[in-house]
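A.B. asks: Test case, fold it:
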Amino acid sequence: MKTLFVSYRVTDLDRSLAFYTALGYVELGRVEAGEAGHLVILSFPDEPSASLELVHRPADGPVEVGTGFDHLAIQTDTLTDTLDHLTAAGLTPGPTQYPGGPDGPKTSWLTDPDGYRIELVEWPLGHAAGITAADFA
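C.D. replies: The predicted structure is shown next:
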């Protein structure tokens, strides 16, 4: 088995889509389900398949922050370049942090229009893409 994508509900589909395309996602497709909601499927340009689904159900009202979802983590090749790009696109990423010390990953945090937190991660040179069992050895 493998994870297909993360899906979460948004209050304003156009506002959220503008945010996530500024972050670098591209739209793969939409499913219009009438009163049942509207889905927009996204991925980063280099990804082979979907990685994020935005769900808009106007009848459910606004999204309530703090319902159990903690954050979405996104890997970036160069955090400094990513932060510059996001700032130029009108987004407000937080400062660079070093949660594993100076030789560990670099991170920054961003919050989407519905309050979902996003962690941007640049792994140190030579680190495998993503977290593996080796990180806990």
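
A.B. asks: For the rest of this, base every contact and every neighbour count on C-alpha atoms.
C.D. replies: Noted.

A.B. asks: Relative to V31, how far out is S51?
C.D. replies: Computed as Cα to Cα, to the nearest Å, the S51 to V31 distance reads 16 Å.

A.B. asks: what about the two, which has more around it?
C.D. replies: Neighbours were counted for S51 and for V31 using other Cα atoms under 10 Å; S51 has more, 16 against 11.

A.B. asks: before we go on, could you also do this sequence so I can check it against the first one:
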Amino acid sequence: MGKFKMAHTMIRVLNLEKSLAFYKEVLGFEEVKRNDQPEGEFTLVFLGDGESNGHQLELTYNYGQVVPYDLGTGYGHLALRVDDLEAAHAEHQAKGYKPTDLKGLSGDGKPRFYFLADPDGYKIEIIRN
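C.D. replies: From the prediction side, this is the model:
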């Protein structure tokens, strides 16, 4: 058996265009691949961050879904790294995405992360690189 490698993470979205706009405009992701399956009544859109590791975020849009998905208690969050945490936080705040305050875990008082949510309520942690 060979080594396993991360391929993608899938989340279901209620409004594909709204979610695409969020992930492209707010986080800088790019559409890598789209798979429309009209007979299966769904569309899959794969987004990448432009890095070479290849891990992608798959947005699954099910036709006819009108009720927001129940995120349940099992989902935690996606985590993304950024070089300038304070600048990213200020930009997200200025654009009205309501990030949490900058927070830190170690005793040095230095901010290390914050959270924001996508249009479906999925939490995203932004971490200092």
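
A.B. asks: Give me the neighbour count for I74 of structure 1.
C.D. replies: Neighbours of I74 of structure 1 (other Cα under 10 Å): 12.

A.B. asks: should've said V82 of structure 2
C.D. replies: 14.

A.B. asks: Contacts only, for the residue in structure 1 that it lines up against.
C.D. replies: Aligned counterpart of V82 of structure 2 in structure 1: T76 (TM-score structural alignment). Residues in contact with T76 of structure 1 (Cα atoms under 8 Å, 6 or more residues apart in numbering) are 82, 120-122.

A.B. asks: Then R57 of structure 1?
C.D. replies: The contact partners of R57 of structure 1, by Cα under 8 Å, 6+ apart, come to 9-11, 35-38.

A.B. asks: Just the buried ones from these?
C.D. replies: With burial judged by 16 or more other Cα atoms under 10 Å, the buried subset of the contacts of R57 of structure 1 is 9-11, 38.

A.B. asks: hmm, which two among the residues you listed are most spread apart?
C.D. replies: Largest separation among the buried ones among the contacts of R57 of structure 1 by Cα to Cα: T11 and H38, giving 11.3 Å.

A.B. asks: Which residues are in contact with each of the two?
C.D. replies: By Cα under 8 Å, 6+ apart, the residues touching both T11 of structure 1 and H38 are 56-57.

A.B. asks: show me the contacts for the alignment partner in structure 1 of G48 of structure 2.
C.D. replies: Superposed on structure 1 with TM-score structural alignment, G48 of structure 2 falls opposite S43. By Cα under 8 Å, 6+ apart, S43 of structure 1 lies in contact with 25-28, 49-52.

A.B. asks: And the next helix or strand past the helix ranked longest in structure 2?
C.D. replies: Secondary structure of structure 2 per DSSP state H: the longest helix is helix 85-94. Once the chain leaves helix 85-94 of structure 2, the next helix or strand it forms, by DSSP states H and E, is strand 113-117.

A.B. asks: sorry, back to before: hmm, who's touching the longest helix of structure 2?
C.D. replies: So helix 85-94 of structure 2 is contacted by 26, 82, 98-99, 102, 112-114, 126-129 (Cα under 8 Å, 6+ apart).
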